[in-house]
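Student: what follows is a predicted protein model with its sequence.
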Amino acid sequence: MTALGFLYPGHLGEDDYPRMEQLLGGDVRVDLVHTDIDQDAHEVDALRELGTPERITAGVEELRLSGADAVVWACTSGGFVHGWQGAREQVRALARAAGMPASSTSFAFAHAAREIGAPRVAVGAPYTEDVAELFADFLRAGGLDVTSVAAFGPLTEAGAAAGDWGAERITEMARAADHPEADAVLLPDNALPTVAHIPELEKELGKPVLTANQVAVWEALRLSDRRVNAPRLGALFTREPLVQA
């Protein structure tokens, strides 16, 4: 049994995790621990506060006791707003506190894009333009070429926004984000429930689609030295790893 641990703020997209656990088969367990959140705001200062080491590591003991083999900070924006180096320090602090391999969704996107051979990516994000551009900057720092960025405003628990993000709106964002030169389309934000829609999105766009909770689980498997073939989770879970020169 491989146990994957995730530190997750809020509750919007958490149903993706039991869905992925089911699709991954009976020998992978997904454990989700919720971290503290003061305000559900997609503003840079609030996002930086969300990802402080004190907040992230508060749930580590529960994951350690659960027997997790690896842990991922499942909050895309709470990672990349610190920049590449700051996000790296964030992950190092998490690994030290957890005593196990650690990463974050932000790095998972960069690693997953390289895994599927997608050096050019398009971004469709439920963020404000300034936050979406910070994600694009993070990807560029990781060696990716960002062909286009489509910002669709913040996804929050407040108001009607949380209930509006069904298949139709997610597909609309993916279409708007896509670019002819992009090898893949990236849809960040772990609050966005996307896992049920990935096969249809890839069929619609004719290329791989990477989403936040999908890549977070793939990253935890990577850290645990596991590969699982799960076609219903998209191209990322069906392709053979690229041979590194």
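Tutor: Nice, I can see it.
Student: okay, CA-based contacts and neighbour counts for the rest of this
Tutor: Noted.
Student: check contacts around the spatially most central residue of the chain.
Tutor: In the chain, the residue lying closest to the centroid (Cα atoms, centre = their mean) is residue 212, at 2.5 Å. Neighbouring residues of residue 212 by Cα atoms under 8 Å, 6 or more residues apart in numbering: 74, 76, 105, 109, 187-190, 192.
Student: mind listing the helices for the chain?
Tutor: All helices of the chain, identified by DSSP state H, fall at 16-24, 44-50, 53-57, 60-66, 77-80, 83-98, 105-115, 129-141, 161-164, 167-177, 198-205, 212-223.
Student: which of these is buried the deepest?
Tutor: Of the helices of the chain, the one with the most neighbours on average (mean count of other Cα atoms under 10 Å) is helix 77-80, at a mean of 27.
Student: re earlier: same list (the helices of the chain) but as JSON lines, adding distance to residue 151.
Tutor: What follows is the helices of the chain, written out as JSON lines (distance: least, Cα to Cα, whole Å):
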{"stretch": "helix 16-24", "distance to residue 151": "22"}
{"stretch": "helix 44-50", "distance to residue 151": "15"}
{"stretch": "helix 53-57", "distance to residue 151": "26"}
{"stretch": "helix 60-66", "distance to residue 151": "32"}
{"stretch": "helix 77-80", "distance to residue 151": "13"}
{"stretch": "helix 83-98", "distance to residue 151": "19"}
{"stretch": "helix 105-115", "distance to residue 151": "17"}
{"stretch": "helix 129-141", "distance to residue 151": "5"}
{"stretch": "helix 161-164", "distance to residue 151": "14"}
{"stretch": "helix 167-177", "distance to residue 151": "8"}
{"stretch": "helix 198-205", "distance to residue 151": "18"}
{"stretch": "helix 212-223", "distance to residue 151": "15"}
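Student: which one of the ones you listed lies nearest to residue 242?
Tutor: Smallest distance to residue 242 across the helices of the chain (Cα to Cα): 6.1 Å, for helix 105-115.
Student: which elements pack onto that closest one?
Tutor: In this structure, helix 105-115 packs against helix 77-80, strand 209-211, helix 212-223, with contacts taken as 3 or more Cα pairs under 8 Å, 6 or more residues apart in numbering; DSSP states H and E.
Student: next up, a structure to set beside the first:
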Amino acid sequence: MTALGFLYPGHSAEDDYPRIEQLLGSDIRLDLIHTDIGEDAHRVDALREMGSAERLAAGVEGLRLAGAETVVWACTSGGFVHGWEGAQEQVRTLARLAGMPASSTSFAFVHAARELGVRRVAVGATYPQDVAGLFADFLRAGGLEVTGTRSSGIATAAEVGTWERQDVLALARAADASDAEAVLLPDTALHTAAHLGLLEKALAKPVLTANQVTVWEGLRLADRRVNAPVLGALFTREPLVQA
């Protein structure tokens, strides 16, 4: 049994995790601890506070008691708003606090795109435009080319959590571009686990979503690979051969 740990702020789309655990169909356990969201606002200052070391530290003991082997900060915006260097420091602090390999959803997107061998990506963000722009900057710092960013201007995670399949599909379609090799939907408050097949069929290209890449990142940290086509192209490809 491989036990993966996740720190998830508040309550929005956490039910994606037991769904993904079931879809993995393997000896994988996903342990999720809720952290204090503080102010639920897609605003830079609130997002930085949401991912502070103090808030992350409060959830670490629960993961240790659960027997988690790795930990991922399951909040995209609570990572990239610190910038590339700041997000790296956040992950280093989390690893030190938890005493286990650590990462975050923001880095998971970059690692997942590299895994798929894609460089040009389109972004469909629920966030306001300024926050969406910071995510695009983060991806560029990770070596990706952002072909365009679509912002929905949603102010809170709670509202994003109410979105249904047609809303997610509309965002992905609006964000897509002919020169994009993949479409990224960066919000762990967005329910996407049940829609990955539909999204990739509709766009005819890989779609990377926040909770999907977060779980994949946990598996990567644990040096595990699971073939689960229902979770999209990211869970079906063989490892790339590095030159």
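Tutor: Thanks, I have it. Computed from a predicted model, the values in this text were never measured in an experiment.
Student: on that earlier part again, which residue in the second structure aligns with the residue nearest to the centre of the first structure?
Tutor: Taking TM-score structural alignment, residue 212 of the first structure has residue 210 as its aligned residue in the second structure.
Student: and residue 138 of the first structure, by the same measure?
Tutor: Correspondence of residue 138 of the first structure to the second structure, assessed by TM-score structural alignment: residue 138.
Student: list the contacts for that match?
Tutor: 80, 83-84.
Student: can you tell me which of these is closest to residue 174 of the second structure?
Tutor: Residue 174 of the second structure lies nearest to residue 80 out of the contacts of residue 138 of the second structure, by Cα to Cα, at 22.6 Å.
Student: that older thread, got TSV for the helices and strands packed on helix 105-115 of the first structure, with distance to residue 43 of the first structure too?
Tutor: Shown next, in TSV, are these (distance: least, Cα to Cα, whole Å):
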stretch	distance to residue 43 of the first structure
helix 77-80	10
strand 209-211	21
helix 212-223	19
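Student: and residue 99 of the first structure, which of those is closest to it?
Tutor: That would be helix 212-223 among those, by Cα to Cα, at 13.1 Å.
Student: surely residue 58 of the second structure is in contact with residue 34?
Tutor: No - between residue 58 of the second structure and residue 34 there is no contact under Cα atoms under 8 Å: 9.5 Å.
Student: between the two, what contacts are shared?
Tutor: Joint contacts of residue 58 of the second structure and residue 34 (Cα under 8 Å, 6+ apart) do not exist.
Student: find the nearest non-adjacent residue to residue 112 of the first structure, please.
Tutor: Nearest non-adjacent residue to residue 112 of the first structure, counting by Cα to Cα, 6 or more residues apart in numbering: residue 215, 6.6 Å away.
Student: check residue 132 of the second structure too.
Tutor: The spatially closest residue to residue 132 of the second structure, leaving aside those adjacent along the chain, is residue 125, at 5.9 Å (Cα to Cα, 6+ apart).
Student: neighbours around residue 151 of the first structure, how many?
Tutor: 19 (other Cα atoms under 10 Å).
Student: of the helices and strands packed on helix 105-115 of the first structure, which is nearest residue 120 of the first structure?
Tutor: strand 209-211 (12.4 Å).
Student: re earlier: just checking, the residue nearest to residue 132 of the second structure touches residue 188?
Tutor: No - Residue 125 of the second structure is beyond contact range of residue 188, at 10.9 Å (criterion: Cα under 8 Å).
Student: how near is the match of residue 212 of the first structure to residue 132 of the second structure?
Tutor: Residue 210 of the second structure is 14 Å from residue 132 of the second structure, where distance means Cα to Cα, to the nearest Å.
Student: ok, residue 29 of the second structure next?
Tutor: 32 Å.
Student: thinking again about what came up before, just the contacts of residue 212 of the first structure now: which is nearest residue 167 of the first structure?
Tutor: Closest approach between the contacts of residue 212 of the first structure and residue 167 of the first structure, by Cα to Cα: residue 192, at 10.6 Å.
Student: and for the counterpart of that closest one in the second structure, the neighbour number?
Tutor: Taking TM-score structural alignment, residue 192 of the first structure has residue 190 as its aligned residue in the second structure. Using other Cα under 10 Å, residue 190 of the second structure has 27 neighbouring residues.
Student: one step back: and the aligned residue in the first structure for the residue nearest to residue 132 of the second structure, how many neighbours does it have?
Tutor: Matched across to the first structure, residue 125 of the second structure falls on residue 125, judged by TM-score structural alignment. When neighbours are counted by other Cα under 10 Å, residue 125 of the first structure registers 27.
Student: residue 125 of the first structure contacts residue 191, correct?
Tutor: No - applying Cα under 8 Å as the test, residue 125 of the first structure and residue 191 come out as separate, 11.2 Å apart.
Student: pull up the overlap in contacts between these two.
Tutor: Counting by Cα under 8 Å, 6+ apart, nothing touches both residue 125 of the first structure and residue 191.
Student: quick one, what contacts the residue nearest to residue 112 of the first structure?
Tutor: 105, 108-109, 112.
Student: over to residue 58 of the second structure?
Tutor: residue 35.
Student: trace it over to the first structure, please.
Tutor: Checking TM-score structural alignment: residue 58 of the second structure goes with residue 58.
Student: separation between that match and residue 73 of the first structure?
Tutor: From residue 58 of the first structure to residue 73 of the first structure the distance is 12 Å (Cα to Cα).
Student: for residue 96 of the first structure, same thing?
Tutor: Separation of residue 96 of the first structure from residue 73 of the first structure (Cα to Cα) stands at 14 Å.
Student: then residue 49 of the first structure?
Tutor: Distance from residue 49 of the first structure to residue 73 of the first structure, by Cα to Cα: 14 Å.
Student: over to residue 100 of the first structure?
Tutor: 13 Å.
Student: and if you look at residue 237 of the first structure?
Tutor: For residue 237 of the first structure, the distance to residue 73 of the first structure - Cα to Cα - is 20 Å.
Student: now do residue 173 of the first structure
Tutor: For residue 173 of the first structure relative to residue 73 of the first structure (Cα to Cα), the value is 24 Å.
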